[in-house]
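Q: I would like the atomic coordinates for the input below:
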Amino acid sequence: MSRISSIAVLLAILAFDADAASARAEDSPDGGRIAQRLLDTLRETNGVPGMAAAVWRDGRIIWDGASGQRDLASGAPVTRDTLFRLASVSKVFTVAAVARLAEQGRIDLDAPVQRQLPWLGANWPAITPRQLAAHVSGLPHYQPVDATRGSRRYATGRDAVAIFAGRDLLSPPGTAYSYSSWGYTLLGAMVEQAAGRSFPDHVAAEVAPGLAIRADATDSGDAHAARAYGFDQGRVIEAPRHDYSYTWGGGGLGGTASAVAAFGGRMIDGRVVRPESFDAMLVPVRLADGNLAGEDGYSVGFGWRIGVDSDGAAFVHHNGVTLGARSTIGLWRGERTAVSLLSNASWVSRMEPTAQMIAAPFRAVPAGLVSAPCPRGARRYSGTFGDSAVAGVVRFRLEQGLCIGIAEQHPAMRAYFGTAPQRTDAALTIVGLDARGGLARAGLVNPFGIADLRAQADGSFAADVTATRRLVLRFDQPGR
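A: Next up, the predicted model:
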């Protein structure tokens, strides 16, 4: 970290202390206030221009948050109506469209795609829609030859399929998991064939009617569409124009955070496909050798990623990343709760744990939390970050009833986070989730997202910042 950055962090901590005297512990924030604090802090920490999130529960959107700017040039803010690129979150709309058409007898999930698309003409073994949805068809993902794929408009899904129809499969169908957006281009073409209209039009009319879900509008001039950004060594840059007509079904849709969360809620409520169809979509797919299809700790069903959250509750989700977008949708079907998180830049992140923390203020408090007071007297922390010993300055205060802490990054943290292109030098922020000011559980906001920080029985606090980096902290408390 440069001397200037170190001074900036120290000034932020000093300003934080100066503000502490005006905080009112008697203000008891509701879930929306906590979620908004988490969202705003995340955006400030990672430098993403604009973000939005929403939580659906029991039939309605109960919180809809917006933060930052949708357009840096004009200064236009993100609002509840801002349309973001959904990237691969588009895939859950695609599998819903396919499953709905299957219910109507217009697509056969287990019949070869070649039989259902007579024009395909590809020299492949038989591939089924079910295999395409689970990424076990053997079709490749984008390859170097596809580098300019967003430079032209494709009139139909059939035209887009021609891009890869002559390529070899990576493996025999059903034998290996290999993520493929081209497979979803093919599913989108099947939807168009069965429905008799364009894929985006069919999704808007039949899969997400009344919701702000449509073809990506980023470069269309739509007044509600967010601009697309990226990063170059921490500096925000505008992403080049990109046409997603080559894969509407794989990553070409756009929408608002509330529309994405509401779609998840409709899936839970059986309003998109029948409950028994959704049951079948959430059955993990097995490969020919009996192993489950999937990676990174989740298995894959009919498009959805199937796993559990940090407390073992069943959680299904899908993430997305593309030029100018990072996105996720997650469902706790048993709790009738859905969450979405969207952003207008591509950044290195842990999206599903971050979305889970955004939704945490609206869910039941997990059992077994260790009670811990806000360590307002602490001035330093010590502990471990992965295998590295860490220590640094920390300050806590009560802010509208919440325990809030700011901790400077140790060099080991800066080195780890610094591998990402987005801003990575911001101090870590600890946002307690207890409206009474305790610190049994908190969101640890860091450059890669929001980690679940929890008090431990030995007096320490721990969070899995990434799958390979656990942070354990102890806060000194003079006089104790």
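Q: From here on, just use CA atoms for contacts and neighbour counts.
A: Will do.
Q: right, and the secondary structure at Arg214 would be what?
A: strand (DSSP: H, G, I helix; E, B strand; the rest coil).
Q: which residues touch it?
A: Applying Cα atoms under 8 Å, 6 or more residues apart in numbering, we find Arg214 in contact with Pro200, Asp201, Val203, Ala204, Leu253, Gly254, Gly255.
Q: and if you look at Gln114?
A: Leu120, Gly121, Ala122, Ala126, Ile127.
Q: ok, and the most crowded of those?
A: Ile127 (21 neighbours; other Cα atoms under 10 Å).
Q: before we move on, back to that, nearest to Ser277, of the contacts of Gln114?
A: Of all those, Ser277 sits closest to Ile127, with 20.8 Å by Cα to Cα.
Q: Now do the contacts for the residue nearest to the closest one when sequence neighbours are not counted.
A: Nearest in space to Ile127, with sequence neighbours left out and distances taken as Cα to Cα, 6 or more residues apart in numbering, is Pro112 at 5.1 Å. Applying Cα under 8 Å, 6+ apart, we find Pro112 in contact with Ala126, Ile127, Thr128, Pro129.
Q: to compare against the first, here's another:
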Amino acid sequence: MREKLLKMIVLIVLSTSICVAAKEAKTSVLSKNINTLIEEEIARSGTPSLQVAIGYESKVIYENAFGFSDLENKVLASTESKYRTASIAKWFTATSAMVLVEDGLLDLDKPIQTYCPQFPKKRWKITTRQLLTHTAGIRGYLDFPELIKNSSDPVQADLLRYKWVQEQLSQHTRYEGVTQPLDLFKDDLLIFQPGTDWSYTSFGYRVLACVMEGASGKKFQLLIDDSIFKKANMGSTIADDAWAIIPNRVSRPYVGLACRVAFCLTNLRLALMCCRLEKPQAPSDFKITGNYPI
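A: Purely as a prediction, here's the structure:
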């Protein structure tokens, strides 16, 4: 649904005079067409709410919100609504990691224990390069019901049930640091030799956060703030702390980062294009072996 929606918006942008849109912004034909498109999508799919932002040259030329940020209490979504970023936060993490590389604080090919000794050594060396590209062999989320169903060993099945409960609890746990979340999986075996295969994993990025703290000497949230959010004018992006009072936070069950997603991501793209983030490009030797869908 999201890919189709994005393609439709791109088509509208291409078919409408971008010069007129840049000057007239929300009063343009572009604005009217997008409003209609989003309203139709919400009615068709039942999506609770959507935020949309479009950047052109050095500024945001369109921003709007549709639907409800809280269905239960009928709270309308607005351009100030803060949504959980979920795995979009990996963009921020990877970008900040490459800033550390450019600053000479992080070596992509040293063992990760150089910076994160809390993650135990495995049979093979794991590097930050592999964490960034999902080629480290660290497992992702497992289909525990299917594994339990197919297990012929009662002891193994009980162990799987225990790990399943622990993983579910971790998704609703308020962690105060980046090392505690590693306990859930740090002692598991790698699913392949690092660098020989690809497997998407959120757990690998948990380890990456630990590596980045060790390399920079800064707390992860402060590091992300300094290297990305401040430079990209993403002032509304903050930690989605369950204990904090966050105005305009959208009703959600998880923790992570919260921001005006459409506006924040558009500003991040503009910052990269306009060089407000220093040296955003990867080093000339940054590469991985194989054909991996990054």
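Q: if we can go back for a sec, in the second structure, which of the contacts of Gln114 of the first structure remain in contact?
A: Here is what carries over to the second structure from those, by both residues aligned by TM-score structural alignment, their matches' Cα atoms under 8 Å: Leu120, Gly121, Ala122.
Q: Let me know whether the last one touches Gly166 as I believe.
A: Yes - with contact defined as Cα atoms under 8 Å, Ala122 of the first structure and Gly166 form a contacting pair (6.0 Å).
Q: On the three-state scheme, Ala244 of the second structure is what?
A: Per three-state DSSP, Ala244 of the second structure ends up coil.
Q: That one: neighbouring residues, count only.
A: 8.
Q: mind checking how far it is from Ile238 of the second structure?
A: To Ile238 of the second structure, Ala244 of the second structure is 11 Å away according to Cα to Cα, to the nearest Å.
Q: hmm, back to that, go through the contacts of Pro112 of the first structure and flag the ones preserved in the second structure.
A: Shared with the second structure, among the contacts of Pro112 of the first structure: Ala126, Ile127, Thr128, Pro129 (both residues aligned by TM-score structural alignment, their matches' Cα under 8 Å).
Q: Can you tell me the residue that sits opposite Leu190 of the second structure in the first structure?
A: Aligned counterpart of Leu190 of the second structure in the first structure: Leu169 (TM-score structural alignment).
Q: show me where the stretch 101-250 of the first structure has helices.
A: Along the stretch 101-250 of the first structure, counting by DSSP state H, counting those that start in this stretch, helices occupy 113-116, 129-133, 157-161, 181-195, 199-202, 248-251.
Q: Same list, those, but as a markdown table with distance to Leu453 of the first structure please.
A: Formatted as a markdown table, the helices of the stretch 101-250 of the first structure follow (distance: least, Cα to Cα, whole Å):
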| stretch | distance to Leu453 of the first structure |
| --- | --- |
| helix 113-116 | 47 |
| helix 129-133 | 35 |
| helix 157-161 | 45 |
| helix 181-195 | 34 |
| helix 199-202 | 40 |
| helix 248-251 | 33 |
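Q: Nearest to Gly32 of the first structure, out of the ones you listed?
A: Comparing these by Cα to Cα, helix 248-251 comes nearest, at 29.6 Å.
Q: so where is whichever helix or strand comes after the closest one in the second structure?
A: On the C-terminal side of helix 248-251 of the first structure, the nearest following helix or strand under DSSP states H and E is strand 253-255. On the second structure, the counterpart of strand 253-255 of the first structure by TM-score structural alignment is residues 257-259.
Q: So which of the helices of the stretch 101-250 of the first structure is the most surrounded?
A: Of all the helices of the stretch 101-250 of the first structure, helix 248-251 carries the top mean neighbour count, a mean of 30, counting by mean count of other Cα atoms under 10 Å.
Q: Now find how far off-centre that one is within its chain.
A: 16 Å (Cα atoms, centre = their mean, to the nearest Å).
Q: If anything else comes up later, I'll come back, but that's it for now.
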